[in-house]
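> missing the sequence, but the structure's below:
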């Protein structure tokens, strides 16, 4: 019991303390300018927790954190606290920290199935918002294993399957949920969307299969037509086998007719054109004309195999000469055609013969899917210089 003397001293001290408020304002009081800032320092009123909790700058928060993670409390209580902490991070859209909190709660291994299921479904939601669909689906599966009829786990599992385009599995998740919750609108919406997407995917797969079958049929027919005509495709070189010093006689790897493929028909990548067969069974080739004197070229995307070279030359040079022909000498009657065979032998081509006749020649090989020919002006100075030292053979 406090003595009357001490009580009197205490009262006198309190009176003196209270008297100060009449003449001195409280220095740390809130005012209109700083009250929001000061409130945000109080843990109860904080809108967002700081990234790092320093005991010096945030002693109250550090104290609360030590209480939250107190190992002396029951596992269920600690797991629930971490769940709530994760929920707060989730509300702030800080999904990475939410995942850390939910994971810490799961590591406690408490015996409460309800808490563990919620931790898993909440972590699945955080993974889902981060785009980690596989991790989200795994958490939904784990939650469903604990509680097969947990609504949020069923919905999240279906949504993950939708994002992963596993529409059949999404429908299975929805059906499992609708057996327990027949009127749930979210499950009904997801199932309807999954069924629609599944039907569309199956339709696209059927179309792709039919298209692939048609393309293979056309490809086989094209190969058969090329083989039947005796046209040789120059295939890309294959690296020699280790320990083998042998080379092809002509220096290039030419496919035997029994192994003829379209691997060499790669001009479509560069020019957008490739050989095709029309309804009448005629082949149309992309053909390249080269003019080495002027370093120019012409590209004919559809040169019918039955057409003669002179027909194209008349169209190209018969009416209007190209702008690079300053001497006006590239006239159809002045032009000579050649193709380069193996070992750099030039073969002269009669412009009056058809493309097919040349392609059938024993020394002609179609390179990169595009027959090519050199065009020179007969008896010009460049013509003589170009042919000097070269072997020339006439068809």
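Here it is on my side, so go on. None of these values were measured; they are calculated from a predicted model. Numbering: from 1, shown residues only.
> rest of the way, CA atoms for contacts and neighbours
Will do.
> any idea how far residue 362 is from residue 129?
If you measure residue 129 against residue 362 using C-alpha to C-alpha, to the nearest Å, the figure is 66 Å.
> can you map out the helices along the stretch 151-300 of the chain?
According to DSSP state H, counting those that start in this stretch, the stretch 151-300 of the chain carries its helices in the segments 151-163, 167-180, 185-229, 267-271.
> Which parts of the shortest one count as buried, going by neighbours?
Residues residue 267 are the ones in helix 267-271 that count as buried (16 or more other C-alpha atoms under 10 Å).
> Any figure for the gap between the residue nearest in space to the middle of the chain and residue 198?
Central residue check for the chain by C-alpha atoms, centre = their mean: the C-alpha nearest the mean position is that of residue 164, 14.0 Å away. Residue 164 is 12 Å from residue 198, where distance means C-alpha to C-alpha.
> let's bring in a second one:
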């Protein structure tokens, strides 16, 4: 009996395929020198899943993923699958991917509050390891709304408060957890640590408050001392590009005394000794050479010549002409509002000059200009400027 024509054609095609198969090597087979790479493409043997799955590159893995996360499965089943995936990532310490998996699980909005509480709590743990303590705290609070007695959520919330230096809140969360399990070791240890840190924080706050109070009292004493001497201060401007002068007759004494005990740019400050005498940080400027000297404590009863004798007892290195001798120096202060200079007698005390009607102390640091008398620089420097002599 003859074979039908279709069957004969099929056999011919099969014979043709076998002949071709025997004559040509199979191109999809494993290569001995690349067997590890080939095995790593098979989901069962993968050492690590790729961060992004391309169906063309990993068709087997894409197929498995579509089966695992089949949208036809219930939200609870899908959320649980994402939870398990997140747990695997967490064990591998891949916390970023764990956060993503737990988030996907929460997006399923399943009706199981316990499962959602676990997803929030686990995501909080991953966020905690990433250093995102506020995000972690937000998650444990969401978990506790669903399950108030969830002990893991309470423990992780207390940890977050501890990291955020919310010591009182950490103690409170530990107390709530210990009401559920009075022997929970982590809570007991954490509570002891948080309570200790809370007490230290409270102690430091009390010290800071006492220090602030002392500084306020010191500022008030300093202000009263300045007021009694009729010394005028220039305060920092409150408006744009403006300075506001405040003399001792001002009624706003609280604002005037603010910052009187603060250090200036040179690290010195105005001081009042036990005899009630003021010592000022004072700046000397030498415009001829763009040089300066800073005296951290110029006693108000000291004379200018006394300091000049000390500063120029030995010639400074920048005075190459050796002309800055104490007896030849002239001291001035500037009235910037009037663009005028006032020559100060070297035998004057600092207090006598600060009490001058046209002297205003800026930044709590009196400043003076020093030039060599009868020098060419001094003549050019003073040319066109009005100069008054202080008696």
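Sure, I can see it. None of these values were measured; they are calculated from a predicted model.
> TM value for the aligned chains?
TM-score for the superposed chains, counting by TM-score structural alignment, normalised by the length of the second structure: 0.85, backed by 366 aligned residues with a C-alpha RMSD of 2.8 Å.
> Who has more neighbours out of residue 129 and residue 362 of the first structure?
Looking at residue 129 of the first structure and residue 362 with other C-alpha atoms under 10 Å, you find the greater number of neighbours at residue 129, namely 15 against 11.
> nearest residue to that one other than its sequence neighbours?
What sits nearest to residue 129 of the first structure in space, not counting adjacent residues and going by C-alpha to C-alpha, 6 or more residues apart in numbering, is residue 95, at 7.4 Å.
> Count the residues that sit near residue 41 of the second structure.
As a measure of burial, residue 41 of the second structure has 18 neighbours, counting by other C-alpha under 10 Å.
> picking that back up, please name the residues that touch the nearest residue to the residue nearest to the centre of the first structure once chain neighbours are set aside.
Residue nearest to residue 164 of the first structure in three dimensions, not counting chain neighbours: residue 133, with 7.1 Å by C-alpha to C-alpha, 6+ apart. Shown in contact with residue 133 of the first structure (C-alpha atoms under 8 Å, 6 or more residues apart in numbering): 127, 160, 163-164.
> Residue 391 of the first structure reaches residue 346, doesn't it?
Yes. If you go by C-alpha atoms under 8 Å, residue 391 of the first structure and residue 346 touch, sitting 6.1 Å apart.
> what about those two, which has more around it?
Of the pair residue 391 of the first structure and residue 346, residue 346 is the one with more neighbours under other C-alpha under 10 Å, namely 19 against 11.
> Can you find the partner of the more buried one in the second structure?
Taking TM-score structural alignment, the alignment pairs residue 346 of the first structure with residue 341 from the second structure.
> The residue nearest to residue 129 of the first structure and residue 88 of the first structure, how far apart?
10 Å.
> Tell me which of these two has more neighbours.
Here residue 95 of the first structure and residue 88 are set side by side on neighbour count (other C-alpha under 10 Å), and the busier one is residue 95, at 22 against 18.
> Which position in the second structure pairs with that one?
That one, residue 95 of the first structure, aligns with residue 95 by TM-score structural alignment.
> OK, contacts around that match?
By C-alpha under 8 Å, 6+ apart, the residues touching residue 95 of the second structure are 89, 126-127, 129-130.
> rewinding a little: export the helices of the stretch 151-300 of the first structure to a markdown table and append columns for distance to residue 144 of the first structure.
As requested, the helices of the stretch 151-300 of the first structure are exported to a markdown table (distance: least, C-alpha to C-alpha, whole Å):
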| stretch | distance to residue 144 of the first structure |
| --- | --- |
| helix 151-163 | 6 |
| helix 167-180 | 10 |
| helix 185-229 | 15 |
| helix 267-271 | 50 |
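> Out of those, which is the most enclosed?
For the helices of the stretch 151-300 of the first structure, the stretch with the most neighbours on average is helix 151-163, a mean of 24; neighbours defined as mean count of other C-alpha atoms under 10 Å.
> What number of residues are in the vicinity of residue 50 of the second structure?
Neighbour tally, residue 50 of the second structure, other C-alpha under 10 Å: 11.
> Need the counterpart of it in the first structure.
For residue 50 of the second structure, the equivalent position in the first structure is taken to be residue 50, counting by TM-score structural alignment.
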